[in-house]
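Student: Just a sequence and a predicted model for now, questions to come.
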Amino acid sequence: MAKARQVAGGGRAVEVPPERLRGWFERFSASHGGIVTTAGTPHEIGVTAADGTTATATVPFGPLEEPSLDALVAHVLVPRRIALLLVRLGGHSVGIARDGRVEVSRTDRHLVHGRSAAGGWSQQRFARRRAG
């Protein structure tokens, strides 16, 4: 199922799963009177419909060798193995995913010393300086 959201400056962004991309462009073409032009770069493909509506697809894991819709669909359907890394204060996770599923992952947590909502020694020292 495609997920749509509004974007700054007008228009909307639609996230389409790779296996549904060809059908999405076919439905776009049928809804807007057919695709008149297709143009692209190694990093994105844009189409313009007969009624003037445009759609731009960003190439994941680019670059794309041939800027066409058929090449884009073939490109997104290639199975890929990717590394995942998530880092935040107090923890991290790493993993490897293939075809949308995490194959292996590790997570660790860290105690963050000196982080307290009440403040620390320096905060109290500066407060005393301000007081006189």
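Tutor: On my side now, so go ahead.
Student: going forward, measure contacts between C-alpha atoms and count neighbours the same way
Tutor: Fine.
Student: Show me which positions of stretch 38-53 end up buried.
Tutor: Residues of stretch 38-53 classed as buried: 38, 40, 43-49 (neighbour count, 16 or more other Cα atoms under 10 Å).
Student: Ok, stretch 72-88 next?
Tutor: Neighbour count says stretch 72-88 has 72-73, 75-76 buried, by 16+ other Cα under 10 Å.
Student: And the contacts of it?
Tutor: 18-19, 21-22, 45, 59-60, 64, 92-99 (Cα atoms under 8 Å, 6 or more residues apart in numbering).
Student: about what we covered before: possible to save the buried residues of stretch 38-53 as CSV with distance to residue 129 and secondary structure?
Tutor: Below are the buried residues of stretch 38-53 laid out as CSV (distance: Cα to Cα, whole Å; DSSP: H, G, I helix; E, B strand; the rest coil):
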residue, distance to residue 129, secondary structure
38, 68, strand
40, 63, strand
43, 57, coil
44, 58, strand
45, 61, strand
46, 62, strand
47, 65, strand
48, 66, strand
49, 68, strand
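Student: Pick out the most distant pair among the residues you listed.
Tutor: 43 and 49 (20.4 Å; Cα to Cα).
Student: Residue 89: how many residues sit nearby?
Tutor: By the criterion of other Cα atoms under 10 Å, residue 89 has 9 neighbours.
Student: where's it relative to residue 48, distance?
Tutor: Counting by Cα to Cα, to the nearest Å, the gap from residue 89 to residue 48 is 45 Å.
Student: Put this next to the first one:
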Amino acid sequence: MAQTRSVLLEAHRLEGWLTRFLARNGPYTMEPDPGSEASVRIIAANGCAAVLTPPLPAGPRSSLSAPLSGGHGVGSGSPSLTRDHGADLVAALLGRLDLSLPVGLLLIRRGGYSVGVARQGRILASKTGTRYVQGRTAAGGWSQQRFARRRANQAAGLVEETAGRAAALLAAHPPSSLQLGGDRTLAGQVLAEPILRAWAGLPQTPFLTVQDPRYTVLEEAARSALSIRITVTDPPVAS
């Protein structure tokens, strides 16, 4: 079975990635991905395939056009983003990314959070904190119920504090989109807080899985927030 893997790639590194893809897999063709109006699919001569997906959902008029008759592949030599229809597709994909727009960052897990606003991969303002939330207990009866209530109250306090910190930062540096990460349930609860109502409807980049929302992790999220997701499927294995 062919192996599939995904990576996040900053937009300015895409041309170099395409050059390496060509060197490893041979000439390739490009076309709009049938599974997404916003994505581009690459199919190489050796059967290796890749789907390039922008970080934000496509707008109502931003679907990619269909390929030219027969498609236009990229032959030998370094691919250029200024020639052939395949390059036009990539240019259209990159054209959707306005890297100058600020992105709101919200990372939270039980026991800690890190929130901020970033522009062009750099953090403009941030706040990182910790707040104890008790782990699950194997105790039974009334003790288990008491621990569950305490844990719920601690989690609610974490959510409230995170929402308050985030609201202050987002008000000072209004973002155009959001990058959430950590624990999906807690992140959803934070965004549902009334104090964040003004930003809850902003476009969201794909959710990040992070184990510890420290400041260094927030910096990584800032760099990857507007990155292109590339999903590569290796060529079929000869039997």
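Tutor: Nice, I can see it. These numbers come from a predicted model, not from an experiment.
Student: Residue 31 of the first structure: which of the contacts of stretch 72-88 of the first structure is nearest?
Tutor: Nearest member of these to residue 31 of the first structure, counting by Cα to Cα, is residue 22, at 14.4 Å.
Student: quick one: that closest one is in a helix?
Tutor: Yes: judged by DSSP: H, G, I helix; E, B strand; the rest coil, residue 22 of the first structure forms part of a helix.
Student: Show me what it aligns to in the second structure.
Tutor: Alignment note (TM-score structural alignment): residue 22 of the first structure maps to residue 15 of the second structure.
Student: Then residue 48 of the first structure?
Tutor: Match for residue 48 of the first structure (TM-score structural alignment): residue 43.
Student: Just give the nearest non-adjacent residue to that match, would you?
Tutor: Of all residues not flanking residue 43 of the second structure in the chain, residue 49 sits nearest, at 4.5 Å (Cα to Cα, 6 or more residues apart in numbering).
Student: Distance of the one you found relative to residue 87 of the second structure?
Tutor: On the measure of Cα to Cα, residue 49 of the second structure and residue 87 of the second structure end up 16 Å apart.
Student: Okay, helices next: where are they in the first structure?
Tutor: 21-31, 69-76, 121-131 (DSSP state H).
Student: closest to residue 110 of the first structure out of these?
Tutor: helix 121-131 (22.2 Å).
Student: Just list the residues touching the counterpart of residue 118 of the second structure in the first structure, thanks.
Tutor: By TM-score structural alignment, residue 118 of the second structure lines up with residue 97 in the first structure. Neighbouring residues of residue 97 of the first structure by Cα under 8 Å, 6+ apart: 81-84, 103-104.
Student: now those in a markdown table, with distance to residue 115 of the first structure?
Tutor: A markdown table is the format used below for those (distance: Cα to Cα, whole Å):
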| residue | distance to residue 115 of the first structure |
| --- | --- |
| 81 | 38 |
| 82 | 34 |
| 83 | 31 |
| 84 | 28 |
| 103 | 35 |
| 104 | 32 |
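Student: which ones among the residues you listed are found in strands?
Tutor: Using DSSP state E, 81-84, 103-104 are the members of the contacts of residue 97 of the first structure that sit in strands.
Student: out of those residues, who's nearest residue 9 of the first structure?
Tutor: Among these, and counting by Cα to Cα, the member closest to residue 9 of the first structure is residue 84, at 31.0 Å.
Student: quick one: the corresponding residue of the second structure for the closest one from residue 169 of the second structure, how far?
Tutor: Matched by TM-score structural alignment, residue 84 of the first structure corresponds to residue 105 in the second structure. According to Cα to Cα, residue 105 of the second structure stands 10 Å off from residue 169 of the second structure.
Student: joint contacts of those two?
Tutor: In contact with both residue 105 of the second structure and residue 169: 116-117, using Cα under 8 Å, 6+ apart.
Student: how far away is residue 109 of the second structure from residue 15 of the second structure?
Tutor: Distance from residue 109 of the second structure to residue 15 of the second structure, by Cα to Cα: 36 Å.
Student: now residue 126 of the second structure
Tutor: 32 Å.
Student: Please identify which of those two sits among more neighbours.
Tutor: residue 126 (21 against 16).
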